[in-house]
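Engineer: can't give you the sequence, but here's the structure:
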């Protein structure tokens, strides 16, 4: 069925925009979300709803609006997310809370909002966009890794809870892709007095280089499309460079300390 209704959080840029555009071209009825659609008046790739994943009332209003417009919500793609970097010791608590609100609590609130709708219509698909970073604790990205890793585990649990309702759930974990995530990422300040100054500064430069050299986000869109076409999606999907995907294989087979040493060498720590 090509005219399924798709709701994509954070759909006005980056991976969300790529997914929405690709699915629209495939014939899906796509609605993205933006905290302030007024800033996207010239946006024409697909329709945008006003929604802030950190605001429960905003979520309730937007999902109710979409159900009124289309009568159903077939696919939820939890894409909205925010980057955060910094030493664990020095990252402000309020910024940590914001990251978890966007990357974890927001997607869970979206799921809670659409599940009654999907259960009533007798079908649905939830795709959580996580990150390959969520499979490992990365230096100076601990809070990002933790929030995305938590969403991966929530996906596993949710699949089992939904098995009797004909509602599918899976995650798609991208690696580094050429998007504007680096520009919107929160960076804990690099303090001249910080004992982490040099190591953190070097890691920041490496992270930005990886994003700048990242692949086209349309690859994530293609993966999401294939997942939608799959009758029984797998628990997890990963999309990224061969090296990024191979790093997950290494993590599963190498002793912890050896894998830790590989990361230390990779980040030149």
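Structural biologist: Sure, I can see it. Source: prediction; values computed, not measured.
Engineer: Going by C-alpha atoms from here, please, whenever you check contacts or count neighbours.
Structural biologist: OK.
Engineer: how close does residue 222 sit to residue 63?
Structural biologist: Residue 222 is 25 Å from residue 63, where distance means Cα to Cα, to the nearest Å.
Engineer: Comparing these two, which shows the higher neighbour count?
Structural biologist: Per other Cα atoms under 10 Å, whichever of residue 222 and residue 63 has more neighbours is residue 63, with 20 against 16.
Engineer: The closest residue in space to residue 234 that isn't next to it in sequence: what secondary structure?
Structural biologist: Spatial nearest neighbour of residue 234, excluding adjacent residues (Cα to Cα, 6 or more residues apart in numbering): residue 170 at 6.5 Å. What DSSP: H, G, I helix; E, B strand; the rest coil gives for residue 170 is strand.
Engineer: how about the residue sitting nearest the centre point of the chain, what does it touch?
Structural biologist: Most central in the chain under Cα atoms, centre = their mean is residue 129, positioned 3.4 Å from the mean C-alpha point. With contact taken as Cα atoms under 8 Å, 6 or more residues apart in numbering, residue 129 is in contact with 77-79, 171-174.
Engineer: how far away is the residue of the chain positioned farthest from its centre from residue 140?
Structural biologist: Ranked by distance from the centre of the chain (Cα atoms, centre = their mean), the top residue is residue 193, with 33.7 Å. When Cα to Cα is the yardstick, residue 193 and residue 140 sit 17 Å from each other.
Engineer: go on, residue 190?
Structural biologist: From residue 190 across to residue 140, the span is 12 Å (Cα to Cα).
Engineer: Which one's more surrounded, these two?
Structural biologist: residue 140 (23 against 16).
Engineer: Wasn't the more buried one part of a strand?
Structural biologist: No. Counting by three-state DSSP, residue 140 is not found in a strand; it is coil.
Engineer: thinking again about what came up before, pretty sure the residue nearest to residue 234 is touching residue 126, no?
Structural biologist: Yes. Between residue 170 and residue 126 there is a contact under Cα atoms under 8 Å: 6.4 Å.
Engineer: dropping in the other structure now:
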């Protein structure tokens, strides 16, 4: 019997690649977006879900359970990016990205867990980021949201293990998607003390995304995790240097690691 999979944020980018690939592999896939329009050519079914509105999460999950009788896998992918010097970034925008990337993901988990407990099995994959393992200049808030979700996943994975449910993180590096267009960019204020460095780093961040890996690689990694009987807690998907940067942070003195990052970002 084909597994039933819910993929949030599946209208484009990594989410769409994951949902399409799993559908091709024979899974019953439901993708979500806030406004699932112009999706009639998608190979999988799209339904409405806004991670900021709990009622839409509950409605979407109830629809899937009523239609299929179960829910085997949640790919918690919906999220947003944010850039900017912390001093210049509006605090309301900081709260918005935490509400989406952290609390939104938690609310989706809370909605699917009762069904997974009932059926005594299930898997939740939280899509985080390699950026969540380190504080990056002008991406501090994004790193913080993804790092927080990594830790929440560690906690909840222990809480639900006895119910037959596995909860794991899968952290991508830079992938060639439209995330740069959809993220919140703090404006480059003319009177900002960070104007020149921030402008240069915006160009650098966009070039990283444009030159990133094919999202299909992320989809293949998700497929492999789903089919692992005893999955790990953390998975990283990215280039060698992206993954190696996590190792360096563990072994190098703080100031040395910070200097490497500052050299990379020309600070």
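Structural biologist: It's in. Being a predicted model, the structure only gives us computed values, none of them experimental.
Engineer: any idea which element the closest residue to residue 196 of the first structure other than its chain neighbours lies in?
Structural biologist: Distances taken as Cα to Cα, 6+ apart place residue 87 nearest to residue 196 of the first structure, at 7.1 Å, with adjacent residues excluded. Under DSSP states H and E, no helix or strand contains residue 87 of the first structure.
Engineer: number of nearby residues for residue 87 of the first structure?
Structural biologist: The number of residues near residue 87 of the first structure, taken as other Cα under 10 Å, comes to 22.
Engineer: Could you do residue 210 of the second structure as well?
Structural biologist: Using other Cα under 10 Å, residue 210 of the second structure has 16 neighbouring residues.
Engineer: That one maps to what in the first structure?
Structural biologist: Counting by TM-score structural alignment, residue 210 of the second structure corresponds to residue 212 in the first structure.
Engineer: So residue 182 of the first structure versus residue 91 of the first structure, what's the distance?
Structural biologist: As judged by Cα to Cα, residue 182 of the first structure and residue 91 of the first structure stand 17 Å apart.
Engineer: re earlier: closest one of the contacts of residue 129 of the first structure to residue 205 of the first structure?
Structural biologist: For those, the closest approach to residue 205 of the first structure (Cα to Cα) belongs to residue 174, at 20.0 Å.
Engineer: For the equivalent of that closest one over in the second structure, give its distance to residue 198 of the second structure.
Structural biologist: If you follow residue 174 of the first structure across to the second structure using TM-score structural alignment, you land on residue 172. Using Cα to Cα, residue 172 of the second structure is found at 23 Å from residue 198 of the second structure.
Engineer: What of residue 112 of the second structure?
Structural biologist: Using Cα to Cα, residue 112 of the second structure is found at 40 Å from residue 198 of the second structure.
Engineer: Secondary structure element for the residue farthest from the centre of the first structure, which one?
Structural biologist: Here residue 193 of the first structure is assigned to no helix or strand, by DSSP H and E.
Engineer: All the strands of the stretch 1-150 of the first structure, in order from the start?
Structural biologist: With strands called from DSSP state E, counting those that start in this stretch, the stretch 1-150 of the first structure shows them at 5-8, 29-34, 47-50, 75-78, 84-85, 124-129.
Engineer: Also the stretch 151-269 of the first structure?
Structural biologist: Taking DSSP E, counting those that start in this stretch to define them, one finds strands in the stretch 151-269 of the first structure at 167-174, 186-187, 236-239.
Engineer: quick check: the shortest one aligns to which part of the second structure?
Structural biologist: If I follow you right, that is strand 186-187 of the first structure. Taking TM-score structural alignment as the measure, the second structure aligns residues 184-185 with strand 186-187 of the first structure.
Engineer: Residue 85 of the second structure touches residue 141, doesn't it?
Structural biologist: No. The criterion here is Cα under 8 Å, and residue 85 of the second structure misses it with residue 141 at 9.3 Å.
Engineer: which residue packs closest to residue 216 of the second structure, ignoring adjacent ones?
Structural biologist: residue 17 (5.9 Å).
Engineer: What residue in the first structure is paired with that neighbour?
Structural biologist: Aligned partner of residue 17 of the second structure by TM-score structural alignment: residue 18.
Engineer: Distance of its match relative to residue 207 of the first structure?
Structural biologist: 22 Å.
Engineer: Show me which of those two is the more surrounded one.
Structural biologist: Shown here are residue 18 of the first structure and residue 207; by other Cα under 10 Å, residue 18 has more neighbours (22 against 16).
Engineer: Would you mind measuring from that one to residue 218 of the first structure?
Structural biologist: Note on residue 18 of the first structure: its distance to residue 218 of the first structure, by Cα to Cα, is 5 Å.
Engineer: cool, residue 61 of the first structure as well?
Structural biologist: According to Cα to Cα, residue 61 of the first structure and residue 218 of the first structure sit 30 Å apart.
Engineer: Comparing these two, which residue is more hemmed in?
Structural biologist: When neighbours are counted by other Cα under 10 Å, residue 61 of the first structure and residue 218 differ, and residue 218 comes out ahead with 20 against 15.
Engineer: Return the residue of the second structure aligned against residue 94 of the first structure.
Structural biologist: Per TM-score structural alignment, residue 94 of the first structure is aligned with residue 92.
Engineer: now residue 196 of the first structure
Structural biologist: Under the alignment (TM-score structural alignment), residue 196 of the first structure pairs with residue 194 of the second structure.
Engineer: Would you agree that match is in contact with residue 84?
Structural biologist: No. In terms of Cα under 8 Å, residue 194 of the second structure does not count as a neighbour of residue 84; the distance is 9.2 Å.
Engineer: okay, these two: which has more neighbours?
Structural biologist: Each of residue 194 of the second structure and residue 84 has its neighbours counted (other Cα under 10 Å); residue 84 has more, 24 against 16.
Engineer: In contact with the more buried one, which residues?
Structural biologist: Applying Cα under 8 Å, 6+ apart, we find residue 84 of the second structure in contact with 138-139, 185-187, 198.
Engineer: Now compare these and name the two farthest from each other.
Structural biologist: Distance extremes for the contacts of residue 84 of the second structure: the farthest pair is 139 and 187 at 13.7 Å, using Cα to Cα.
Engineer: More neighbours: the two, which one.
Structural biologist: Taking neighbours as other Cα under 10 Å, residue 139 of the second structure and residue 187 compare with residue 139 leading, 22 against 15.
Engineer: contacting residues for residue 54 of the first structure?
Structural biologist: By Cα under 8 Å, 6+ apart, the neighbours of residue 54 of the first structure are 101-102, 105-106.
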